[in-house]
Structure formats: C-alpha cells, structure tokens
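*Asks:* Test case, fold it:
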Amino acid sequence: MAEREPGREWTDPTCPVARTIDLVGDRWSLLIVRDAMDGPASFTEFHRRLGIARNILSDRLRKLVDHGILSTSPSGRRHVYELTGAGKDLFTAIVALRQWGERHAFTDGEPRSRLTDAEGRPLAELRPRGHDGTPVTTDTTRVERVV
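*Replies:* Okay, here's the model as predicted:
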C-alpha cells in the first residue's frame, strides 16, 4: 500500500496525514469504511445504506480494496467486502471524527446516532497523550519535517 502506484502523486509525500487523506479522505470512502465497521457487506448493502451512485460506489470500493483497506470474498453470487487490519486501524480515526462532530456539527438537543461500548455506555473522549501518558495539544507538540 505504501509503495508508489504507477501515476500516483502524493499531495505531500512526507506527511502521514496527507497520505492518509489521499487514500481515504473523500467523504464516500470514509462512510464506506464507517459502514464496514458494522461487519461484512455487499455492494447492494452499501448502496442501500449510503444512497451513493453505483459508479462512485464501485470506484471507491475498488480503491479501498486496491489500497488494502477492504478485502473482498465471494458469498454466493455476490462479493462481500470487509475491513482488513489496515481498515480496522481506522477505527480510532473514525471515533475521533465522530466525537469532533458531536462537539461541533450538532446543535444542543439535535438528534444523532450514538457509539457505545458493548454494555451501552458512551465512549470516553479521545485525547492524544505523550509517551509518558500526559495529554498533548497543538501547543505542546511539533512536527519534525523531512528535509
């Protein structure tokens, strides 16, 4: 996946955020990954859940498989898509986006879905921590750029 694809230009070749956005940063890809976190799904199931145009869904599924985020296997006459290890690793990013949305994309009292643990309890707020476990912010971190 990290190897350069023929004709592929990275937005910012040395930045992990930029490469991730290049791979899964469009809205449909992230929503497909979000829905795949509910378990294996067929093309038809993704189409029904998302209401996405069939040609766009086909393109995004192909790219997610090509990038090793989804795998596909036959199930009867259909193919079923499911997350690979790399796809499952996006769980924390999806939760972070969800929690940001809960704080900034809804008004107070506006209905929204909830993500809970197996016992139905809300998840703790995700916050990055340093090597020693202390919270870190944009004010206490820096990016070491490649020169």
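*Asks:* from here on, contacts and neighbour counts on C-alpha atoms
*Replies:* Noted.
*Asks:* Tell me which stretches of this structure form strands.
*Replies:* Listed in chain order, the strands of the chain (DSSP state E) span 41-42, 70-75, 78-83.
*Asks:* Kindly state which of those is positioned closest to Ser113.
*Replies:* With C-alpha to C-alpha as the criterion, Ser113 lies closest to strand 41-42 of the strands of the chain, at 20.1 Å.
*Asks:* Show me what the closest one is packed up against.
*Replies:* Applying 3 or more C-alpha pairs under 8 Å, 6 or more residues apart in numbering; DSSP states H and E, one finds that strand 41-42 makes contact with strand 78-83.
*Asks:* hmm, who's touching the strand it packs on?
*Replies:* Contact partners of strand 78-83, identified using C-alpha atoms under 8 Å, 6 or more residues apart in numbering, comprise 33, 36-37, 39-43, 69-74.
*Asks:* Second chain to compare with the first, below:
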Amino acid sequence: MPKDADPRECSIADALQIVGERWSLLVIRELVYGVRRFDGIARNTGAPRDILTARLRKLETAGIVRRELYSERPARYEYHLTEAGWELSDVLAVLMSWGDRHLNPDDPPVRWTHVCGERLRPQVVCACCGRPVRDGATPTGRGART
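*Replies:* Purely as a prediction, here's the structure:
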C-alpha cells in the first residue's frame, strides 16, 4: 500500500477485524447450532486447536462469546453467544443463503427452518420502507468519500 494511502473508515472493516476470518465465523456457526464445548467446536469446524483457542479468546474479548465453567477439575468451559454474538446469526443466515444460491444450488448441505415452519429465506430490507438494500442505499458519513 502506498505511504499516502488513506484507507476508508468503515464499520465493515472494523467488524472484519473481529469476525472476518474463517474460523471465527465457523465458531459462531457452531454456537448458533448449539455446540458449546471446545472439542465439539474443534471437531465441527476442523480448526487446529491452537487457532481455535486464539479465536475463542478474541471473540470473548470482543464481547461476542462468553465462557461458563462447567467442570472445576480440570477447569473446563462452555462457550455461549452474547447478545452481540446472536446478532451475527443474521449475518450467517444471509451468507448461507447466498452460498446456497450461488455455490450449492442443487443440494444445499444445511437448511434452516424458521419458527413459522417454512424454510428460512432471509432478506435484508430497510426498516422504514421495506425495500432491499440493493434498491438504493447511499453511503454517508466520514467514511463515505469516493
């Protein structure tokens, strides 16, 4: 990057500093699915143990995951999503939906069923007018320069 480069300020970039790496999002996926213990998370993500330990610590420090002691001898912990962590389930649902449409259109490996009983088909819309982001969101604020 040139010395005079001035990266755009952006909450996307800030969020990616915490969750923009494969193992972090897969950890969150497992917690959404109800897997709480280190060994289960390691097995289901395929993450090397040292990397998984580092990612769990980073997510805990960021307030996305919290640890709860379930065994004192030896000390063992379960991991749980905080409210901020649960909000990322929306991101995972949209990401999975994109992957189903563009990467696995004939046979998605996982399907989510909504509480209404139908297959979940997430969409991001404006809370005011109900129209999708792609219909015309315009960036404003200090990071919105062109």
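*Asks:* Export the strands of structure 1 to CSV and append columns for mean neighbour count and distance to Ala124 of structure 1.
*Replies:* Converted to CSV, these look like this (neighbours: other C-alpha atoms under 10 Å; distance: least, C-alpha to C-alpha, whole Å):
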stretch, mean neighbour count, distance to Ala124 of structure 1
strand 41-42, 19, 28
strand 70-75, 16, 27
strand 78-83, 20, 24
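*Asks:* Let me know which of those strands is the nearest to Pro16 of structure 1.
*Replies:* Closest to Pro16 of structure 1 of these, according to C-alpha to C-alpha: strand 70-75, at 19.6 Å.
*Asks:* What's the average distance for the longest helix seen in structure 2 when superposed on structure 1?
*Replies:* With secondary structure taken from DSSP state H, structure 2 has its longest helix at helix 83-102. Taken over the aligned residues, the distance from helix 83-102 of structure 2 to structure 1 averages 0.7 Å (mean C-alpha distance after the TM-score superposition for structure 1).
*Asks:* whereabouts in structure 1 does that helix align?
*Replies:* Per the alignment by TM-score structural alignment, helix 83-102 of structure 2 matches residues 85-104 in structure 1.
*Asks:* sorry, back to before: so which of the strands of structure 1 gets nearest Ile94 of structure 1?
*Replies:* Using C-alpha to C-alpha, the strands of structure 1 put strand 78-83 closest to Ile94 of structure 1, at 13.3 Å.
*Asks:* mind checking how far the closest one is from the chain centre?
*Replies:* Distance, stretch centre to chain centre, for strand 78-83 of structure 1: 17 Å (C-alpha atoms, centre = their mean, to the nearest Å).
*Asks:* what's the angle from that strand to strand 70-75?
*Replies:* On the basis of axes from the mean of the first three to the mean of the last three C-alpha atoms, to 10 degrees, strand 78-83 of structure 1 is oriented at 150 degrees to strand 70-75.
*Asks:* ok, so what distance separates the counterpart of Glu21 of structure 2 in structure 1 from Glu119 of structure 1?
*Replies:* Under the alignment (TM-score structural alignment), Glu21 of structure 2 maps onto Asp26 of structure 1. Per C-alpha to C-alpha, to the nearest Å, Asp26 of structure 1 is found 32 Å from Glu119 of structure 1.
*Asks:* got a list of contacts for stretch 30-46 of structure 2?
*Replies:* By C-alpha under 8 Å, 6+ apart, stretch 30-46 of structure 2 touches 23, 26-27, 48-49, 52, 77-81, 86, 89.
*Asks:* residue in structure 2 matching Arg142 of structure 1?
*Replies:* So Arg142 of structure 1 corresponds to Thr138, using TM-score structural alignment.
*Asks:* list the contacts for its match?
*Replies:* With contact set as C-alpha under 8 Å, 6+ apart, Thr138 of structure 2 has no partners.
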